[in-house]
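A.B. asks: Give me a 3D structure for the following:
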Amino acid sequence: MYKHVLAGYPALLKANEFTERQLNKIRRALDSELQGSPYKDQITIVTVGSYGRGEASESSDLDLYILFNSDRDAEDVISSELSSIKRVLDSIVPNETGSTGTFGANVCIRFSDIQNNIGGKNDTNADITRRLLFLLEGTWLYGNKRFRSYRQDLLARYIKPSGSDGKLARFLLNDIIRYYRTIATDFEHKVSDQNKEWGLRQAKLRFSRKILYFSGILAVAETADLPQQQTLEKISDWFDYQGLERIYEAAPGLQQTRKVMELYEHFLAQISDPEIRQTLERLEKEERDNCPPYCELREKGVELSSVLTEWLKEQYPAEHQIHQALLF
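C.D. replies: As a prediction, this is how the structure comes out:
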């Protein structure tokens, strides 16, 4: 149904179809490359970012990390497999992954690294990012069954069967809120202290990061009145959808849903245009008011915030738990 809806949004449809083709190609190649490995059942490869959201293009990099189910160091056990994985991925998606070290074919961690210490002193920025993106926009490149099992295990850390029925998954909601605020703070650090490019990052913050956050709130809100065990199962189902798709599936009839998709279509079309994308990539903060593409996206981003606010009010009555939970 959603794929048919995308027919009315050419930029979204093009990105969705490109992503699907690329993911299928990557999955087949990795399956072939790793089929002879004695450790193949201990390896899971996760992708997030534009490939996780179904918005990839020729200019996209591949944000990923590898989960290795072993107490032994991956470099000591599967070094040849890691080299093979990198070779395969580089041959299909040659664009270099960002330099933060959070993602990349060389990032191999244990699942316990993102599952444990949630909110504790050892819960690093990298762990928060990998954990929340795993849930909010992650999909698998290798090891589909393990990916889904890990997701259930991770959600079970947030949603306890012994918890009160008919209550919001507040632990999960609080971590989603915390992560979104971390994104905003991290943005300022990257552009101010690390001199990272500003314009394109700012546009993404106004659109894709906003949808990431809002669609996470939605998943929690849609399961508010269920028994805890059912909440656990249903939230996992909601995370099967990509962020924008999640908004559509929750309220296909709302006029605000249509407006959200129109605004996001415009954003994606703009940043998919090579000339506009290069303009945004080169844009300095001090020159923003002299850049028409940026000014237009800024206005559309403000409009998106207003539409999403209205969406929340229309979809959930005033007495719904989500409204108070977002404040307190």
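
A.B. asks: Going by C-alpha atoms from here, please, whenever you check contacts or count neighbours.
C.D. replies: Fine.

A.B. asks: Asn95: neighbour count?
C.D. replies: By other C-alpha atoms under 10 Å, the residues close to Asn95 number 14.

A.B. asks: quick one more, to check against the first:
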Amino acid sequence: MHEALTHASDRLGIELPALSQASDFSTTEIQEARQFFMSRLGENHGLDIVVCGSMARREMSTASDFDFLVVGHSLVEDATRFRSFRAACEDWCDERALKPPGSTGIFGRVVAATELVDQIGLDSDTNASLTRRILMLEEGVSVLEPHLHRKFAKVAIGRYLHGGQSEPGGTPRFLLNDVVRYWRTIAVDYQAKVWQSLTPNDWGLRYLKLRISRKLTFVATLASLFLVELRRPEDSRTFLVDQFVEVPALARLAQLSDDLADEDQSLAYLREVLVVAEEFSEFLADDDRRTAAKEVLPPAREATDEVFSAMRERSIQLQQALEGLFFESPTLGPLSRKYLSF
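C.D. replies: Here you go, the predicted structure:
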């Protein structure tokens, strides 16, 4: 488990065994994936394989998907390499009994890093490109050539910072706005998918993931952006690159335990947030509870399944704790009101 999470759990007096186990499992899978792809594909092809999702967030379970993108960083002379990279990813899924990317078309594709960085906003920035760019920043992990992924993060963050900050050393508003845009987009798209589907498969589990896992990733990113203003690093760009490349999402949120050290109520809210994250990690690792949640149909308020209802109640309590943490804290409250309201 990342040292920031370990440090926070010690400071807050909580144990996180499920998150620790998921982190160890994820780290092992990432290391073995790197060995597999390096042996299978070699390096210096101008292509990288970036994984998102629970594996990248170090929250993986045996039921997790392998959500990958083949990312082009330069023009590849042999176009058949695109197919060989995708085939290697499919073989990895078969070998490890991992679920391949879902049917949405976001993952399992070849994408150009330059387009993701250059086309921010306006009509050319589709839902797909927005999703890929933000997820690659928020939780992406390279399983082939990590230096290329770090280069992507450096260039992407530089592009956002070029748009300006509110003030020297302030929170990067351009990047923050795009992160908020992505969060609002997936929330709206989720409702659209429920509306369009006459038989919403796995609805209950997707509902809980949106309200817990995805929400935690969003607020973890807000924490990193606010830390630019709170800690005033000498080099904001390098600080953010390190945050996104080196620190998993939940660990970025856990870092706040140091910045809120004198705020007992804020630390209590942070403690509750991490406890819910721990409980949901344990929930996701339990096949019976996952299956029960998948079988629940909308709307949530009419669900009768006790397993689903209990976790939904915890998601409500998570929301309340996050509201307290970000809006009642003397440290975070002014930033939240300034950057998240108007």
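
A.B. asks: in which helix or strand would I find the aligned partner of Pro317 of the first structure in the second structure?
C.D. replies: With TM-score structural alignment as the criterion, Pro317 of the first structure lines up with Thr331 in the second structure. Assigned by DSSP states H and E, Thr331 of the second structure falls within no helix or strand.

A.B. asks: try Lys300 of the first structure
C.D. replies: Taking DSSP H and E as the criterion, Lys300 of the first structure maps to helix 292-315.

A.B. asks: Would you mark the buried spots in the helix or strand just after that helix?
C.D. replies: Next helix or strand after helix 292-315 of the first structure toward the C-terminus (DSSP H and E): helix 321-325. Neighbour-count burial for helix 321-325 of the first structure, counted by 16 or more other C-alpha atoms under 10 Å, picks out Gln321, Ile322.

A.B. asks: likewise stretch 97-105 of the second structure?
C.D. replies: Using 16+ other C-alpha under 10 Å as the test for burial, stretch 97-105 of the second structure gives Leu98, Pro100, Pro101.

A.B. asks: same deal with stretch 119-132 of the first structure?
C.D. replies: Going by neighbour count (16+ other C-alpha under 10 Å), the buried part of stretch 119-132 of the first structure is Asp127, Ile128, Thr129, Arg130, Arg131, Leu132.

A.B. asks: State the span of the second structure onto which it is aligned.
C.D. replies: The aligned range for stretch 119-132 of the first structure in the second structure is 121-134, by TM-score structural alignment.

A.B. asks: what's the matching stretch in contact with?
C.D. replies: Ile106, Leu116, Val117, Gln119, Ile120, Asp178, Val179, Tyr182, Thr185 (C-alpha atoms under 8 Å, 6 or more residues apart in numbering).

A.B. asks: let's go with 7 Å and repeat that
C.D. replies: Residues outside stretch 121-134 of the second structure that contact it (C-alpha atoms under 7 Å, 6 or more residues apart in numbering) are Ile106, Leu116, Gln119, Val179, Tyr182.

A.B. asks: on that earlier part again, distance to Leu216 of the second structure and secondary structure added to the buried residues of stretch 97-105 of the second structure, as a markdown table?
C.D. replies: As requested, those are exported to a markdown table (distance: C-alpha to C-alpha, whole Å; DSSP: H, G, I helix; E, B strand; the rest coil):
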| residue | distance to Leu216 of the second structure | secondary structure |
| --- | --- | --- |
| Leu98 | 24 | coil |
| Pro100 | 24 | coil |
| Pro101 | 22 | coil |
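
A.B. asks: mind giving me TSV with those and columns for distance to Glu295 of the second structure?
C.D. replies: Below are these laid out as TSV (distance: C-alpha to C-alpha, whole Å):
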residue	distance to Glu295 of the second structure
Leu98	21
Pro100	21
Pro101	21
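
A.B. asks: Count the neighbours of the alignment partner in the first structure of Arg173 of the second structure for me.
C.D. replies: When the first structure is aligned by TM-score structural alignment, Arg173 of the second structure is paired with Arg170. Using other C-alpha under 10 Å, Arg170 of the first structure is surrounded by 17 other residues.
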